[in-house]
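1. sequence and predicted structure, then a few things I'm wondering about:
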Amino acid sequence: MSAKFLRVAMTVGALLLGAGALAGCNDSTTASAPIGTESVTTTSLKQSASTGSSSSAAPSSSESSEEAEAGASKASESAPETKPNGSTKVPRNFPGNVPAPSGVKLTDKQKAYLADLDRQNVEFKGDTDNNVALTMGTYVCQSREQKTDNTMVNAFVRAAIGPMTESDAEASSKATKVIRAADRNLC
């Protein structure tokens, strides 16, 4: 009887400990930062200067709301407009519109692949040196050599292109065009 009671007591204790841990995780006071465009007001306590004592008195609600409105109006002011300095020069190694990194020679197949993508209006945002486009084409060719399932190839290319597109349909369309261009020109 005593062993049975001990098992029940241990089980109940474990359940209570688990429930307490879960209840502690649900404390919403730790995630009270404002999200979005909701207005946030704060109040501050001012020290009473007239009494000379160290005790503080809370301001009236009208003073608090006036302070909050003044602070909110300061926060909504935009930063002053600035003009670019005309004497600033772009560094030589700045990765701007560079067709390919210096010293890298494209093969005729790679050039044909990139030209095909260009004709189909497929471009990769931020891919100024065509590295992403060439990587996708190379992946398609390697997948063909390994006889990888077409669904897997399409899913990988679509996932790689997806963050650079506006919609699912656009990502799917671009992935199909990339795969088709790689099959025709690179593989």
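-> Received the coordinates, thanks. Numbers count the residues shown, from 1 in each chain.
2. make it CA atoms for all contacts and neighbour counts henceforth
-> Will do.
3. got the residue ranges for the strands in this protein?
-> Along the chain, counting by DSSP state E, strands occupy 46-47, 56-57.
4. can you report how many residues lie near Gly103?
-> For Gly103, the tally of surrounding residues (other C-alpha atoms under 10 Å) stands at 6.
5. and if you look at Ser143?
-> Ser143 is flanked by 16 other residues according to other C-alpha under 10 Å.
6. please apply the same query to Ala160.
-> Close neighbours of Ala160, defined as other C-alpha under 10 Å, add up to 14.
7. how near is the closest residue to Asn185 other than its chain neighbours to Lys174?
-> Of all residues not flanking Asn185 in the chain, Tyr113 sits nearest, at 5.1 Å (C-alpha to C-alpha, 6 or more residues apart in numbering). Applying C-alpha to C-alpha, to the nearest Å, the value for Tyr113 to Lys174 is 14 Å.
8. same thing with Arg180?
-> Shown here: Arg180 relative to Lys174, a distance of 10 Å by C-alpha to C-alpha.
9. these two: which has the busier surroundings?
-> More crowded of Arg180 and Lys174, by other C-alpha under 10 Å: Lys174, with 23 against 17.
10. not counting its neighbours along the chain, what's nearest the more buried one?
-> Computed as C-alpha to C-alpha, 6+ apart, the closest residue to Lys174 that is not its neighbour in sequence is Val122, at 6.4 Å.
11. before we go on, here's another structure to hold up against the first:
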Amino acid sequence: MQHTVRSATLVVVVSAASLLTACDAGGDIMAPLALPTSQVRGAQPQAASAQPQPGSSGELAITSQQHAYLDELKAAGIKPSSELLALSIGSYVCQGRAAKQDDQAVREFVLPLVRSDVRAARSGQESPTPGEIDTAATDYIRIATDHLC
């Protein structure tokens, strides 16, 4: 029994590590989001009070590749609830691709995120249909694969 638990734990750890480290040779697509505060454009070290510093824009610093990805999403009619969530979904798609996951595995991995994004973007409106969520997931995966990975 103990051997089975160790094996299962090892599989989970290796899987998680491969998803977290599997990045395109061109660089980490989420790099601007993972940089120390001092390296993010316009960021100032924050005091413990978490009050914004004068002159800081509070905007997300993104690369030109990430910007093109977001533009393509908008061109396809996708209105993400936030740029950060859209970039996270794209990052998960790229991690799945880099880990050599098949199309269905990538889809199953990002579908809950896409569903949450579509619902959040339409808050206060009629709930999205399963077909709308499916179309958004297909578009997210295609656009991330073509423009971000």
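-> Received it, and whenever you're ready, just let me know what you need. Since this is a predicted model, take the numbers as computed values, not measurements.
12. how close are the two chains, by TM-score?
-> Overlay of the two chains. TM-score (TM-score structural alignment, normalised by the length of structure 2): 0.52; 86 aligned residues with a C-alpha RMSD of 2.0 Å.
13. sorry, back to before: OK, contacts around the aligned residue in structure 2 for the residue nearest to Asn185 of structure 1?
-> Aligning on TM-score structural alignment places Tyr113 of structure 1 opposite Tyr69 in structure 2. Counting by C-alpha atoms under 8 Å, 6 or more residues apart in numbering, Tyr69 of structure 2 touches 143-144, 147-148.
14. now do Ser18 of structure 2
-> Neighbour list for Ser18 of structure 2: Ala99 [criterion: C-alpha under 8 Å, 6+ apart].
15. show me what it aligns to in structure 1.
-> When structure 1 is aligned by TM-score structural alignment, Ser18 of structure 2 is left unaligned.
16. next one: the strand or helix carrying Ser18 of structure 2 to chain centre, how far?
-> Using DSSP states H and E, Ser18 of structure 2 sits in helix 2-21. Distance of helix 2-21 of structure 2 from its chain centroid, counting by C-alpha atoms, centre = their mean, to the nearest Å, is 22 Å.
17. kindly report the same for stretch 131-147 of structure 2.
-> Here stretch 131-147 of structure 2 is found 13 Å from its chain centre; the criterion is C-alpha atoms, centre = their mean.
18. which bit of structure 1 covers that stretch?
-> Mapped onto structure 1 using TM-score structural alignment, stretch 131-147 of structure 2 spans residues 169-185.
19. so Ala171 of structure 1 is in contact with Gly162, correct?
-> Yes. Using C-alpha atoms under 8 Å, Ala171 of structure 1 is in contact with Gly162, at 5.0 Å.
20. tell me the centre residue of structure 2?
-> Centroid-nearest residue in structure 2, with C-alpha atoms, centre = their mean: Ser88, separated by 1.1 Å.
21. ranges for the helices of structure 2?
-> Secondary structure of structure 2 (DSSP state H): helices at 2-21, 31-34, 64-75, 83-98, 103-121, 130-147.
22. packing partners for the fourth one?
-> It refers to helix 83-98 of structure 2. The contact analysis (3 or more C-alpha pairs under 8 Å, 6 or more residues apart in numbering; DSSP states H and E) places helix 83-98 of structure 2 against helix 2-21, helix 64-75, helix 103-121, helix 130-147.
23. need those in TSV with distance to Ser82 of structure 2, can you?
-> Shown next, in TSV, are those (distance: least, C-alpha to C-alpha, whole Å):
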stretch	distance to Ser82 of structure 2
helix 2-21	22
helix 64-75	10
helix 103-121	8
helix 130-147	14
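24. among these, which is nearest Cys94 of structure 2?
-> Closest approach to Cys94 of structure 2 among these (C-alpha to C-alpha): helix 130-147, 6.7 Å.
25. buried stuff in that closest one?
-> Neighbour counts over helix 130-147 of structure 2 (16 or more other C-alpha atoms under 10 Å) mark 133, 136-137, 139-141, 143-145 as buried.
26. this completes my enquiry, with thanks.
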